[in-house]
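[1] Here is a sequence together with a model predicted from it:
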Amino acid sequence: MTTATGLLRDIFGFDAFRPGQEEIVQAVAAGENVLAIMPTGGGKSLCFQLPALMRDGVTVVISPLIALMRDQVRALRQAGVEAGALTSGNTDEETDAVWQALDEGRLKLLYIAPERLAAGSAMGMLRRIGVSLIAVDEAHCVSQWGHDFRPDYLRIGELRRALGVPLAAFTATADAETQEEIVTRLFDGQPPRAFLRGFDRPNIHLAFAAKNGPRQQILSFAAARKGQSGIVYCGTRAKTETLAQALSDAGHSACAYHGGMQAEDRRQVETRFAHEDGLIVVATVAFGMGVDKPDIRWVAHADLPKSIEGYYQEIGRAGRDGGPAETLTLFGPDDIRLRRSQIDEGLAPPERRMADHARLNALLGLAEALGCRRQTLLGYFGETATPCGNCDLCDKAPETFDGTQAVRKALSAILRTEEWFGAGHLIDILTGTTTDKIRERGHDRLPTFGVGRDFNRAQWQAIFRQMMGHDLIRPNPERHGALTMTDAALPILRDQQAITLRSDSLAKPDRRPAVRELVSDEDAPLLSALKAKRRALAEAASLPAYMIFNDRTLIEMAEQRPANLDQMARINGVGAKKLDSYGRAFLEIITGASEAMHPTRQKLAGRAAGTVFDKLIAVQQELQRGADGTEKPMSCTHSTLRHMAERRPATLSDLGRVPGMGQQKLDRFGPAFLDVLRAED
C-alpha cells in the first residue's frame, strides 16, 4: 500500500496534513467504518480521495449535487487521478468515457448521486466493477431531521450490506440526534469509528442584526466589501431575483440562483462564480453544497436560516482558504413566523415538528445571544470555547436588563391558560387588552390580566422571542402552535433562577410598513395545520392543492373555526361535494375530533333545512313508542324527514303525501311534525 504522506505530496501537492486529517485517512484506508464530522473547509474530500488511491478496487462516492461531483472529478483529473461521475447531467461522450475506464480497470473513484441507487441495475453494476469502499459525502442528508433530507440516502445502508465493504461517512454539521440517525441508517446501529474534528472556523467573523430596512442593510454590507466574492442567501426565489437586481443597480456584479431556474442557467452561474472574481450570487439554499470556491470573502443572510445546522453550513462557505471572512445574518418577526409555518405545514409527525421547533429556538438563541456568538454556536455542537474576539458581540457587548419578572409573568400567563394559546392572546392578557376571545374565556378575570402593562405589545413580542431563544417555551404542533413550557422554564417560574434579556431587542425600530399577514398570529398555526392536511390530501390524490380548497377557504376556516359540519358547510368554498369528501378531515384538524353525521343529514349541512331535520328527529325519538311510551316502535326514514325539512308541508293532508308517510305514521307523528314545520316558517 502506497503511503499516505507520499500520495499527499506527489498527487495533491501538500507537504503536511491539516489537523485531524491523517488519522481519518489511516482509518478509512485500513477498511474501518468511519463517521467523520469536520468543519466546512477542513479537507473532508481528501479523507476519502486519498484512501481510494491507497486501496485496490473502486471507491464509490455518493454525493448529493452534480455540481459538487463535477468539481471534484475535474480537480482529481487535473491531479492525474482517474475519476468519473455518472450523473443525469453527463453528455453521452462523458458517460462512455466513464464506462470505458471502468471496463479497463483504470477508474479509482466513481461519483454517483443517491438517486441512482433506486435503479434496479445499480446493484449489479456496482458488484461487477469491484467496489472496495463506499464514501458518503454530506452524510447529514441521510437524516430525516436534517434540513436537506434525501430519501434515496436511505438505500446506502442496504448497499453497504449487499457489497460487504467498509463505509466512510462525512459531514460538516450534525447535532447529536442527526449523528444517531446516521449511525442507525448507514451502519445498522453499530457505532463506526467516529471523528469529531471541531466546528470552529476562527477566521469567520459572526454577526447578526435585527431587520431595519433589510435591502439597504444588505446593500450597505456589500458596498463595504465591493470587489470581493460573496453569497447572499434569501428565503424565497423571488427575493433572490429582486435583491440581485438591486445589487446590480448599485454597481456590483451580481446574479440570482434558485431551484426554479433551468439547469443550464444554474450551471452558468456556478461556472461564473467559480471563475470570476468579485461576483455576488444571491441564492436560496439550492446554491449550497456544490460551492467549492476557496476565496469567498463574505456570506450574508437576508432572511433567517432554518436552523443552526443550516446556518453553519452556509456561512462555512466563506473563507475556506483560511483568510479572513465576514458574515451578517438579518432576522425579524416575519422570518420567525415563516420558519414556524414551514415546520407546521410539513407532513412530519408531531414529535419531529416539535424537535424542529427546538432547533429553530436554538438559532433564535444564537441571534439573541448575550455574549460571544462563537461560544453559543460551538456550545450547540457540544464544544466549549473562550470568547473569540471575532464576532459582533465580542466587538461590542449588547445592552441587557434583568428579565426575570417579565419572563415569570409570561410563564404564569401560559400556565394559567393551560398552555392552549399563542403569543398574541397571551400578550393581550398581559397588557390587559379586552378582546372578544378574552371575554369569552373569562381570561380578563385571571390574576395575570394586565400585569404586564409596563411593556408595550412590540416589547412583549421581543420578550417572547427571547424566551424561545432560551428554549423556555416551544410551539406545540398538536395544539396549533400554542406555547408550552419546557423544563428549563420551571426554575424561573418558581423564583429559583434569574434570567437576563437583551434590551436592544426591545427597542429596535423598524421603519418598514408592517407586512399584512394572511391571518392573525393566533390563527396562523391552525392555518399551517390546515395547509399541511390539504397538502397530504392533494399528494395522495395527485391533485394541485388549490383543487382541494383554496387559500381563502382555509383562511376562513382558521378564523371561523367551525365546530361541526353544519358550520363547516357555511365556509365559502365548501360545497356539498367537498364537504362530503374533505369536511370531516379538516374538521378533525380544527376540533381535534371528527363528527359522525348521517349521509342524508350531511346533504342538509349548513342549510336551514338541517336545523329542521334535527328537530324532526328529536320529535320522532320522543314519540317512537307513542305518547305514553307503550306502543309498537315506529319511525320514518331519514329520506322522508329530509323531504319534510326541505318541502315544509303545511297541513296533515300535505304531510300525508310525503313519500314514506303512511296513515299510521301520520297519526302518531303528524301533529308534532307540523308544529316543528310551522315554528320554522
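    That came in fine, so what should we check first? Numbering: from 1, shown residues only.
[2] When you work out contacts or count neighbours from here on, use the C-alpha atoms and nothing else.
    Fine.
[3] Now for A558: which residues touch it?
    By CA atoms under 8 Å, 6 or more residues apart in numbering, the residues touching A558 are 523-524, 526-527, 530, 590.
[4] nope, C255 is what I meant
    241, 244-245, 248, 269, 279-282.
[5] That one should be in a strand, yeah?
    Yes: counting by DSSP: H, G, I helix; E, B strand; the rest coil, C255 is part of a strand.
[6] Counting neighbours, what do you get for A385?
    Neighbour count for A385, taken as other CA atoms under 10 Å: 13.
[7] dump the residue contacts of it.
    374-375, 378-379 are the contacts of A385 under CA under 8 Å, 6+ apart.
[8] Out of the contacts of C255, which end up buried?
    Among those, the ones that count as buried by 16 or more other CA atoms under 10 Å are 241, 244-245, 269, 279-282.
[9] Check the spacing between G120 and L159 real quick.
    Distance of G120 to L159, computed by CA to CA, to the nearest Å: 12 Å.
[10] how about the contacts of A385, which pair is most distant?
    Largest separation among these by CA to CA: R374 and G379, giving 8.1 Å.
[11] the more surrounded of those two?
    Taking neighbours as other CA under 10 Å, R374 and G379 compare with R374 leading, 29 against 13.
[12] and that one, how far is that from A679?
    Relative to A679, R374 is positioned 74 Å away (CA to CA).
[13] so who does H638 touch?
    H638 touches 600-601, counting by CA under 8 Å, 6+ apart.
[14] Not counting sequence-adjacent ones, nearest residue to the residue nearest the centre of the chain?
    Nearest to the mean C-alpha position of the chain, by CA atoms, centre = their mean, lies I343 at 4.1 Å. Spatial nearest neighbour of I343, chain neighbours left out: R353 (6.0 Å); criterion: CA to CA, 6 or more residues apart in numbering.
[15] got another, please set it beside the one above:
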Amino acid sequence: MTNSAITPHEAALLKTMQRYWGYDSFRPLQREAMAAVMDGRDSVVVLPTGGGKSLCFQAPAVAMGGMALVVSPLISLMKDQVDTLRSAGVSAAYLNSTLSTDERREVMEQIRGEQLKLLYVAPERLLLDGTLSMLAQANVSLAAIDEAHCISSWGHDFRPEYRGLARLKEVFPHIGVHAYTATATEAVRDDIARQLGLADAEMLVGSFDRLNLIYRVRSAAGRMGQIQRVIEQHRGESGIVYCISRKEVEKTAAALVGLGVKAKPYHAGLTDEDRKRHQDDFLNDRAEVIVATVAFGMGIDKPDVRFVVHAGMPKSLENYQQEAGRAGRDGLPSDCLLLYSRGDAALWKRIIESSADPGVGDGSADSLDGALRALDGMSGYCGGVSCRHKQLVEHFGQPFSHNNCGACDVCLGELDLVDDALLLAQKIVSCVARLEQRYGADHTTKVLAGSTEERVLQLGHDRLSTYGLLKDQRTGDIRDWVEQLVSQGFLLKAGEYGVLHITESGRQLLKGEAEPKLLRASAAGSDKPAGRNRATESWEGVDRALFEQLRALRSHLATERSVPAYVVFGDTTLRDLARRRPTTLDGFRHAQGVGEKKLRDYGDAFVAAISGYCSTNGVAGDIEVVPTTEAPRRPSRPRKSGANASAMAAFSLFREGLAITEVARQMGRAPSTVTGYLSEYLKHESVTDPTPWVDRTTATAVEEAIESVGLRALKPLHEHLGGTVDYDAIRIVATCLANRERV
C-alpha cells in the first residue's frame, strides 16, 4: 500500500495498530471492514478463523471516540479478549455473571466515566431492560456482534437468544452495527442482515481458504495409533482432538494420559467447574491436548493450536471449517487430520433425526432436510480425492484456481490410489447406466457386488451385464468408490433419495476421456512421509533452541501475571524474535506483534534472555530480516535457498579482503550483522583461508583447538582457548576449515 493511497482514517488506524498491536499493515479485507466501522455503515464481515476479525472492530474502537459495544456468546471468549486487550494497553471490560457486586459496580462507573474503549457483554445480559437503558445513556460508538452465524437458523450453530439483537438498531439508531463470523454461506449472510435489521449492510467476504492449514483425511482404522502419531509430531505443542460422543471423549483422553500425554476431557456431561478447569488448563498450557465433543471451541481465542484431529466425521462442512479452523489462528502452519468411517454418517443421521442434536436449526422440517444434506456434503468431502482446500472453498461459493494447494494429502501425493482407476470407475458408472439412473448408491453397490438380496432378484437386476462385476471387492469399498465418483463430479445424487445420475464428465469417463482418482480398498490415505511443505518452511531462519528458551520465558511471565501464555506473545512473535535475535530495545520493537505497552512490559526481560543466549552460544545477534506484508503464497517450483540482498551486497567487499568493521561502516550496518553476512559469504564462496579477517596466530590456535576437542559446538572451543578468542573468530576459522575438508 503506497502512502498516496492512505486516507486520514487509514493513517489513524495504522498508527493505532502499530502502537497497541505492533502491526504496520492491514491483512486482507481489514482495511475495507475497518472503513465501514469508521464511516458508521452497517456491515456483515466473513473472515476465516485467524484472519483478524476481532481487529476489524477493536482498532476502530480505539481510534474513534466513545465506547464500542461487543456482543460475545461465551464468558471464556470475553475474558480472553479483554485480557489480551488490556495487555496491549487498551481499556476494556466485560459484564457477565462471573463478576462480583463490587466488580460489576466498578465496570458501571467506568462506563459512566467514559473510561472504556470496549465493553463485552453476552446477548442475554445485553437484552435486559436495565442493561439497554443504562447503555442508551452511554457514549456508544459502534456495536459489534461476534460469532454472528448464531443469528441464522440456516447456520450451523443457531442460538435463539441472538434473534433479540435486532433491538440494537432501535436503541442505537445512529451507530453502525457490524456482524462478524468465520463461516457463513450466502444464504446465512443475507439472513444475518435481515434478522438484525441492518440498513444496506456492506457484505465483506474474505477467502474461505486457510492457507496455513494442512488438511488430511484418513480411514479411522487404528484410530488411537494415528492420534498418538500426530501428538508425537507436535510434542510439547497444543492440540485439540474432537470426538462425536462423550464416551469416546473419556476413552480417548484416558488412553492419552496413559501414554504420558497431558490431556484433559471436555464435554457437556462434566460439571461446570470441571469444564472450566480443564479449559483453563489448556489455555494456560498446563494441558497439551484437550479431547472434546463439539461442546468445546466456540470463542476459544488460543492462537497457537498446532493441530486439530477429528476422531470422527463432523456433521457438516460448516462445522468442520470452524472446528479445524481453531488450529493455526496465528497464521503459522498447523495440521488438521480427519479420521472417519462410514458408520459416522449413520450415527450423525440418528442424532439429527431424533432431534437430540440442539444444533439442527430451528427444528423445522426444512432445517432437518438441510442438516441431512449438509451431512451428505461432509461424507462427500471425506470420501473425495480432490484437493481438500478446493473442496472447502468451493463449498462456500468461492472459486479456487490453484492446480496444487501444496497443503493437503491429495496435493502432497500422500493418498494410496488404485492403479487402474479408469476401468474400475467405468464399471461403476456403467452399472448406473444399466440401472437407468433410477437407483441410489446403496442399491447400485449391491448390484455390482452380486448381492442375492430379495429386492435385487425381484427387480431382475441379477440379469444385468454389470451384476457382480465387482464381486471380488468388499461391499463397503465399492460404496466408498461410488461416493468418490460423486465427489469428483462423474456422478450426481438427485432428489430426496439420492438417485444416481451420470454427468457430462461421467459420459466422458465411459468413453475413456477422463481420469478419475480412486483410493485403494479401505484406505483413506497412507502414512508415507510428505515432502517439504509450508510447515517446514515456516521455521526457516528460526533458532529453535532460542525459540524454546523464549517459550519458557513467556510461560514464566504469563504465570506471574495469571494470563494465558499467548496474551504475553504469540508463537509468531517468538519465531520472529528467534530469527532476529534483537539485543536492544530498539531492535525488539521491530519484531512482529510488539506494541508500545508490550515493549515496556516485556522488552527488558526478552532482550536480556536473547543477549544472554547469543553470548553463551556464540551466535550473532541483531540479524536483519527483510519485512514482508504479503499473505502466504501457494507453493510453486521450489527455490534454492540463498543469501538475502543485503548479504550479497557485502560479498563484493569481502572479496576485496575488507575487515568486518570497514564493511559495517560502508554499509551502515552493525558489526554483528556484518559478521553474519561474512559467515554466508564464506560458505557461498567455499573460502578456505580465514586470515583476511582473523590473524594467522589466532587462526592457528583455533585450528589446533578444533583438532583437540572437535567441532561439536563453539562453546567448548571457546573454553579450551581460555576465553581469549571471541566466538566470531572461532566461527570464521571453523567455517574455512570445513570448506577446506570438502575441497
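    Perfect, I can see it now. A quick note: this is a predicted structure, and the numbers were derived from the prediction, not measured.
[16] circling back to that earlier point, kindly reformat the buried ones among the contacts of C255 of the first structure as a markdown table containing secondary structure.
    Shown next, in a markdown table, are those (three-state DSSP):
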| residue | secondary structure |
| --- | --- |
| E241 | helix |
| A244 | helix |
| Q245 | helix |
| V269 | helix |
| L279 | coil |
| I280 | strand |
| V281 | strand |
| V282 | strand |
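[17] For A224 of the first structure, state which of those is nearest.
    Nearest to A224 of the first structure among these, with distances taken as CA to CA, is I280, at 13.2 Å.
[18] residue in the second structure matching that closest one?
    Counting by TM-score structural alignment, I280 of the first structure corresponds to V289 in the second structure.
[19] which residues does its match contact?
    The contact partners of V289 of the second structure, by CA under 8 Å, 6+ apart, come to 238-241, 261-264, 282.
[20] Redo these as TSV? Include distance to Q18 of the second structure.
    Shown next, in TSV, are the contacts of V289 of the second structure (distance: CA to CA, whole Å):
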residue	distance to Q18 of the second structure
S238	28
G239	30
I240	32
V241	36
V261	39
K262	37
A263	37
K264	37
F282	30
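[21] Which secondary structure state is assigned to P398 of the first structure?
    On the basis of three-state DSSP, P398 of the first structure is classed as coil.
[22] what's the burial count for it?
    P398 of the first structure, neighbours per other CA under 10 Å, totals 17.
[23] ok, it - contacts?
    370-371, 502-504.
[24] With M203 of the second structure instead?
    If you count contacts by CA under 8 Å, 6+ apart, M203 of the second structure has them with 43-45, 189.
[25] try S45 of the first structure
    Neighbouring residues of S45 of the first structure by CA under 8 Å, 6+ apart: D137.
[26] counterpart of it in the second structure?
    S45 of the first structure maps onto S54 in the second structure, by TM-score structural alignment.
[27] which SSE is its match in?
    Counting by DSSP states H and E, the element that carries S54 of the second structure is helix 53-63.
[28] Look up the average distance of that helix to its aligned counterpart in the first structure.
    Comparison of helix 53-63 of the second structure with the first structure after fitting gives an average deviation of 1.4 Å (mean CA distance after the TM-score superposition for the first structure).
[29] Tell me which residue of the first structure lines up with E109 of the second structure.
    E109 of the second structure maps onto Q100 in the first structure, by TM-score structural alignment.
[30] Its match and L247 of the first structure: what is the separation?
    From Q100 of the first structure over to L247 of the first structure (counting by CA to CA), the distance is 47 Å.
[31] Which one of G120 and L159 of the first structure is surrounded by more residues?
    L159 (19 against 9).
[32] ok, which stretches of the stretch 151-300 of the first structure are helices?
    156-163, 176-187, 214-223, 237-249, 263-275 (DSSP state H, counting those that start in this stretch).
[33] Ok, which of these comes nearest R77 of the first structure?
    helix 263-275 (17.2 Å).
[34] Buried residues of that closest one, list them for me.
    Applying 16+ other CA under 10 Å to helix 263-275 of the first structure flags 266, 269-270, 273-274 as buried.
[35] from these, which single one is nearest K578 of the first structure?
    Closest to K578 of the first structure, out of all of the buried residues of helix 263-275 of the first structure and judged by CA to CA, is R266, at 41.0 Å.
[36] Might you report the residue contacts of the equivalent of L76 of the first structure over in the second structure?
    In the second structure, the residue matched to L76 of the first structure (TM-score structural alignment) is L85. Shown in contact with L85 of the second structure (CA under 8 Å, 6+ apart): 91-92.
[37] roughly how far apart are G197 of the second structure and R86 of the second structure?
    32 Å.
[38] try H402 of the second structure
    Applying CA to CA to H402 of the second structure and R86 of the second structure gives a distance of 41 Å.
[39] Look at the two and report which has more neighbours.
    Using other CA under 10 Å, the more surrounded residue of H402 of the second structure and R86 is R86, with 15 against 12.
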